[in-house]
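>>> what's the 3D shape of this:
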Amino acid sequence: MVYTAEHPPTTDREVLRARIPGWGVDLDPNDRPSVPKLKFDPDATGAHWDLPERQPEKWPRERSIEHEMLTPVFGTSTPPRGLSGVVRRYAYRYSEGRAAHWLLLLAADRINAIEGHLISFATLRPDNPITETGIRSEWTHHGYRSRVGTTRVDKSHMWLDPIIVGGPWLLTAALVVRAGRRVLRRR
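Below you'll find the model as predicted:
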């Protein structure tokens, strides 16, 4: 098993060399600068356990279908919640080798960002798109001059930045104004 002191059995080197082009080019220790670090010496680690103590699960964790068990230690900073949590849990039904897994996780990140913006409107200090997106710094910190006449590579998509950053805020504002007008007309 991967997380124990016993390593899983490895395939014969000659079989791997025949099957995978270029496999084993770094087998000679003289070709690898990190050889002393790679020597297996179980007494040198100072570990007094075979399998680390397992961290308790406070909620059902996402589990990769490639692994037999959840890693002994895992992150708990952002538990999955809301629609983004549902999408994240659904992503783990797919193998990590499939694009669907990673595209669903990317979509969950975007959904989480939108959820965060919506939640901020319910607080005393909602998000401020002018300061938090860097739009104000375009005028106060020479934003235009830092791009014109330079060899920056991000100049090719500079025209997209206002659309990507400001577009969702402008669209939301337009929808709120439109909804407000409908409410006023009905009254």
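>>> could you use CA atoms for every contact and neighbour count after this?
Fine.
>>> and the helices in this structure?
Assigned helices in the chain, in chain order: 13-19, 35-38, 82-91, 99-120, 129-132, 137-140, 161-186 (criterion: DSSP state H).
>>> chain center to the fourth one, what's the gap?
Think helix 99-120. Relative to its parent chain, helix 99-120 has a centroid offset of 10 Å by Cα atoms, centre = their mean, to the nearest Å.
>>> so what does that helix touch, helix or strand wise?
Judged by 3 or more Cα pairs under 8 Å, 6 or more residues apart in numbering; DSSP states H and E, the packing partners of helix 99-120 are helix 82-91.
>>> following up with a second sequence; could you model it the same way so I can compare the two?
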Amino acid sequence: MNLRTKDIYVSEGWGIDENKENDPTYPMRNREYTKVPSRPEQQIARVEILQSNERPHYTAVFGETVPPSGISGQLRRYAFQHSESRYRHWLPLLLADRINVVEELVNDIKKGNIPNLFVEMGGRALWKHDKRTLLMKTARYTLCTVAAFWLIGRVFKK
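Here you go, the predicted structure:
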């Protein structure tokens, strides 16, 4: 709900208060208080848009190029059921980002596009400027891969 006061839109609990009598930084900032431009026209949602449960409405403009899908989408839906002040919101979002990378790699391979992971992850730059870091990363990834295959072998052996 927007309240109109002195040609300034104030949204309850969101944004800065443009009223200079209520702005503790006003004497330090030499800024002119002019009319705030009118709110942009609300974009129409054509895909599922996840929003904070602390905001009553969508923002005026939002991205819709990558709607939530798959396991990462389910994790994102779970995360947005919780307050932004909780780990239950942010940790699933971080995990969903990592899972989304794997999902997109699988989609690329299904479409017949084999990604060049060495170049995409900055391997050329590391080889040129920081060979030691590249070797350490390679050793780490190799160790993790060997450990994963070893664990999988032990689980399915039984």
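>>> so which bits of stretch 126-140 of structure 1 are buried?
Across stretch 126-140 of structure 1, burial judged by 16 or more other Cα atoms under 10 Å covers residue 127.
>>> do the same with stretch 132-140 of structure 2
Applying 16+ other Cα under 10 Å to stretch 132-140 of structure 2 flags residue 134 as buried.
>>> cool, stretch 98-115 of structure 1 as well?
101-102, 104-106, 108-109, 111-112.
>>> that one maps to which residues in structure 2?
With TM-score structural alignment applied, stretch 98-115 of structure 1 matches the range 86-103 in structure 2.
>>> hmm, back to that, and residue 26 of structure 1, which of the helices of structure 1 is closest to it?
Among the helices of structure 1, the nearest to residue 26 of structure 1 by Cα to Cα is helix 35-38 (10.4 Å).
>>> sorry, back to before: just put the helices of structure 1 in a markdown table and tack on distance to residue 63 of structure 1.
Below are the helices of structure 1 laid out as a markdown table (distance: least, Cα to Cα, whole Å):
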| stretch | distance to residue 63 of structure 1 |
| --- | --- |
| helix 13-19 | 29 |
| helix 35-38 | 29 |
| helix 82-91 | 9 |
| helix 99-120 | 12 |
| helix 129-132 | 34 |
| helix 137-140 | 42 |
| helix 161-186 | 33 |
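>>> nearest to residue 35 of structure 1 among the buried residues of stretch 98-115 of structure 1?
Closest approach to residue 35 of structure 1 among the buried residues of stretch 98-115 of structure 1 (Cα to Cα): residue 102, at 34.2 Å.
>>> list the contacts for the closest one?
91, 96 (Cα atoms under 8 Å, 6 or more residues apart in numbering).
>>> quick one: it from residue 96 of structure 1, how far?
According to Cα to Cα, to the nearest Å, residue 102 of structure 1 and residue 96 of structure 1 sit 7 Å apart.
>>> repeat for residue 186 of structure 1
Per Cα to Cα, residue 186 of structure 1 is found 52 Å from residue 96 of structure 1.
>>> contacts only, for the aligned partner of residue 116 of structure 2 in structure 1.
Counting by TM-score structural alignment, residue 116 of structure 2 corresponds to residue 128 in structure 1. Listed by Cα under 8 Å, 6+ apart, the contact set of residue 128 of structure 1 is empty.
>>> wait, residue 54 of structure 1 touches residue 70, no?
No. Taking contacts as Cα atoms under 8 Å, residue 54 of structure 1 lies outside contact range of residue 70: 9.2 Å.
>>> if you count surrounding residues, which of these two has more?
A direct count of neighbours by other Cα atoms under 10 Å for residue 54 of structure 1 and residue 70 places residue 70 higher, at 16 against 11.
>>> list the contacts of the residue mapped onto that one from structure 2.
Taking TM-score structural alignment, residue 70 of structure 1 has residue 58 as its aligned residue in structure 2. Shown in contact with residue 58 of structure 2 (Cα under 8 Å, 6+ apart): residue 51.
>>> repeat for residue 54 of structure 2
The contact partners of residue 54 of structure 2, by Cα under 8 Å, 6+ apart, come to 83-84.
>>> cool, the one 5 residues further on as well?
Taking Cα under 8 Å, 6+ apart as the definition of contact, the neighbours of residue 59 of structure 2 are residue 42.
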